[in-house]
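Q: sequence first, then the predicted structure, then my questions.
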Amino acid sequence: PEGNSECGVWYADLPAQVLLSHCGFLLGDAEIWTFLLDAWGRCGCLWASSSSFPSPLRGTLCQCGQPRCAHPSVAVEDAFGAAVVTVWDSDLHTTEKPTDAFGDLDFLGAGRKASNFLRLSDRTDPATVYNLVTNIWGFQAPNLVVSVLGGSGGPTLQTWLQDLLRRGLVRAAQNTGAWIVTGGLHKGIGRHVGVAVRDHQTARTGGNKVVAMGVAPWGVVRNRDTLINPKGSFPARYRWRGDPEDGVQFALDYNYSAFLLVDDGTHGRLGGENRFRLGFESYLAQQKTGVGGEWLLPLGIHSPRLRIPVVRS
């Protein structure tokens, strides 16, 4: 990658012929993954040294959340024209570069199978990601998608909601062949969903495996530097515990099957994944799996925008 900026926005555009060449792909084959490098991209936040670009870089931090020194110097005229920039915008103030974070994720000391992960742009085409998850990662297309939102601020969760997750949500997901989508962080509702999935998988005697998918903002993932490898990581050895809490960066939860780490160019800010997650879940809701009926789970609240059940804590 050019420069030393981590203010990356990653854009996925995997052409059909590349997908077809990966139909027989087995996870862990780094040579096949290298074909993805030409199709996936990122953007780096731009730093202009001219005084005509004052506001986003005033002080020690850019508005993206990164230090000024982490940005490559660019000409203001070339990047933004002659306009004075006062508010940083991910869509306007980033440039594309190749991706360098994807592969398998080994949670050190967790004693479980490695998860799949990919760093991608919040502007990524949902259809491209769906093809990746089903055709390359090998997850069966869902008959139901449960989107669990909220509750990321603290570890406390009301007892009734814990019971709902463990006895209702996960069991229903197994019986219907569902995907459970949360933020995937080892905190708040994401952590509780992870525990519910783990407990259910341990106790189950048959049926479908529950797929828990974390859609998290790249800019808040703790120890994300260990995930970066331009050739892919098979696996990336991820330290998820032992670091002091700082309220800015959070570990991924080890009970999830896959992670989509969404980069909108910001660092240390929750919510950068929202645009992609909404589009991705909307795309999932439009897929036909042959089951029929509405994607409605009695345990959830019907989303007014999507035909996807939502559980809010």
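A: Perfect, I can see it now.

Q: please count neighbours and contacts with C-alpha atoms only from this point.
A: Fine.

Q: where along this structure do the strands fall?
A: 8-12, 40-45, 47-48, 73-74, 94-98, 102-107, 115-121, 144-149, 178-182, 211-217, 233-238, 258-263, 301-302, 309-312 (DSSP state E).

Q: which one of those lies closest to residue 135?
A: strand 115-121 (12.9 Å; CA to CA).

Q: and the angle from the closest one to strand 211-217?
A: Orientation check (axes from the mean of the first three to the mean of the last three CA atoms, to 10 degrees): strand 115-121 against strand 211-217 gives 30 degrees.

Q: now find how far off-centre strand 115-121 is within its chain.
A: In terms of CA atoms, centre = their mean, to the nearest Å, the centre of strand 115-121 is found 6 Å from the chain centre.

Q: need the longest helix for the protein.
A: As assigned by DSSP state H, the longest helix anywhere in the chain is helix 188-203.

Q: let's bring in a second one:
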Amino acid sequence: MTHHPAQNRQETNQLYTSIGVISHGTITFAEDTSNPAKFISIPSNASVQHVKELLFRQWCSERPPLVISVAGGAKKYTMKPKLLKAFRSGLLKVARTTGAWIITGGTNTGIMKLVGEIVQQNPDRSRPIHLIGIATWGCVSGVEQLAVRGSNVVYPKSHSNASGEAPLEPNHSEFIFIDDGTARKYGGEIEFRAQLTQAISGGFFAPRSACSVNMETPSKAASQSSRPEKPVPVILLVVEGGPFTVKTVHEAVVQNNIPVVFFEGTGRCCNLFAKAVRLYDDNRRNFEDTEGASP
């Protein structure tokens, strides 16, 4: 079935209304003026199902075969050369061969900057990688420029280094900004990001009863489809990281049943988690015997 531009715009506007979009448009970065990034800013309680539908039907045009959500430190970080080589080649290979989406915090700092630089090295420009940034609206440098409705915003290369703010990473293809009413307070996007990735998964890792709930799509456009959606595998990949990464892991694993992979050796909380997992694996039999013992 062929969709005409006018029909696509109408469906997009309907989704924007359902989501409660506050502002939307495109961002042109000084580093690459040929590929504007789409963006929306939305309230923190926006429907993840409608945002998922926007990604599937409008922004990215299709359901992804895999989603890799990357979390880690937002401060300046230098990875050891051997680890960097493995991380770069592995991430790029998976994204290129599978068509996976990559989700990050979207700013030009720490691990997010590193992921953006890796995606920029994609040699096949005919198959662009969807790199989706989910950030807190009040923590984006120059965010006042983005308070538009359908306009293109030219995002300058240089921004102030005010505390609690960070510029956007220019290699991202889509941005979702969570406006929780705060200014210069990081972490407002963490819960929404975990819920959205779980919604995208369609309950891939959830119990059967939970899967039936997550598969529901409330919009009229989705209800017109007679084919049930197939679940999408989603993983959280942790590289280095601090307190906000700990919260991200909790929201993903404990609250939304999303599996996590720790890139051990990258430092800080990632190494701590990896050590804890290994300790548990080494002593699993003892733990199970203790839990099964009669009081």
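A: Okay, I see it. Given the structure is predicted, the values throughout are model-derived calculations rather than measurements.

Q: just checking, what packs against the longest helix of the first structure?
A: Applying 3 or more CA pairs under 8 Å, 6 or more residues apart in numbering; DSSP states H and E, one finds that helix 188-203 of the first structure contacts helix 170-176, strand 178-182.

Q: export the strands of the first structure as a markdown table, with columns for mean neighbour count and distance to residue 275 of the first structure.
A: Shown next, in a markdown table, are those (neighbours: other CA atoms under 10 Å; distance: least, CA to CA, whole Å):
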| stretch | mean neighbour count | distance to residue 275 of the first structure |
| --- | --- | --- |
| strand 8-12 | 28 | 13 |
| strand 40-45 | 25 | 16 |
| strand 47-48 | 22 | 24 |
| strand 73-74 | 14 | 28 |
| strand 94-98 | 20 | 17 |
| strand 102-107 | 24 | 21 |
| strand 115-121 | 26 | 10 |
| strand 144-149 | 21 | 14 |
| strand 178-182 | 24 | 14 |
| strand 211-217 | 25 | 11 |
| strand 233-238 | 20 | 26 |
| strand 258-263 | 27 | 9 |
| strand 301-302 | 14 | 19 |
| strand 309-312 | 19 | 17 |
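
Q: residue nearest the middle of the second structure, spatially speaking?
A: The second structure has residue 103 as the residue nearest its centroid, 2.8 Å off, counting by CA atoms, centre = their mean.

Q: and the gap between that residue and residue 161 of the second structure?
A: From residue 103 of the second structure across to residue 161 of the second structure, the span is 24 Å (CA to CA, to the nearest Å).

Q: ditto for residue 52 of the second structure
A: 32 Å.

Q: of the two, which one has the most company?
A: Here residue 52 of the second structure and residue 161 are compared on neighbour count by other CA atoms under 10 Å; more neighbours surround residue 52, at 20 against 10.

Q: what does the more buried one correspond to in the first structure?
A: Correspondence of residue 52 of the second structure to the first structure, assessed by TM-score structural alignment: residue 130.

Q: now do the contacts for that match.
A: residue 284 (CA atoms under 8 Å, 6 or more residues apart in numbering).

Q: same check, this time on residue 19 of the second structure
A: 42, 46-47, 50-51.

Q: how about residue 70 of the second structure?
A: By CA under 8 Å, 6+ apart, the neighbours of residue 70 of the second structure are 102-104, 112, 236-239.

Q: does residue 105 of the second structure touch residue 137 like I think?
A: No: judged on CA atoms under 8 Å, residue 105 of the second structure makes no contact with residue 137 at a distance of 11.2 Å.

Q: surely residue 214 of the first structure meets residue 182?
A: Yes: between residue 214 of the first structure and residue 182 there is a contact under CA under 8 Å: 5.2 Å.

Q: overlap in contacts, these two.
A: With the criterion set as CA under 8 Å, 6+ apart, the contacts of residue 214 of the first structure and residue 182 do not overlap.

Q: helices of the stretch 1-150 of the first structure, start to end?
A: Ranges of helices in the stretch 1-150 of the first structure, per DSSP state H, counting those that start in this stretch, are 16-21, 30-33, 76-80, 126-131.

Q: most tightly packed of these?
A: helix 126-131 (a mean of 17; mean count of other CA atoms under 10 Å).

Q: how close does it sit to the second structure?
A: Helix 126-131 of the first structure, aligned to the second structure and superposed, deviates on average by 0.8 Å (mean CA distance after the TM-score superposition for the first structure).

Q: distance to residue 287 of the first structure for the helices of the stretch 1-150 of the first structure - can I get that in CSV?
A: What follows is the helices of the stretch 1-150 of the first structure, written out as CSV (distance: least, CA to CA, whole Å):
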stretch, distance to residue 287 of the first structure
helix 16-21, 18
helix 30-33, 26
helix 76-80, 39
helix 126-131, 10
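
Q: which of the ones you listed sits closest to residue 237 of the first structure?
A: Here helix 30-33 is closest among these (CA to CA), at 15.3 Å.
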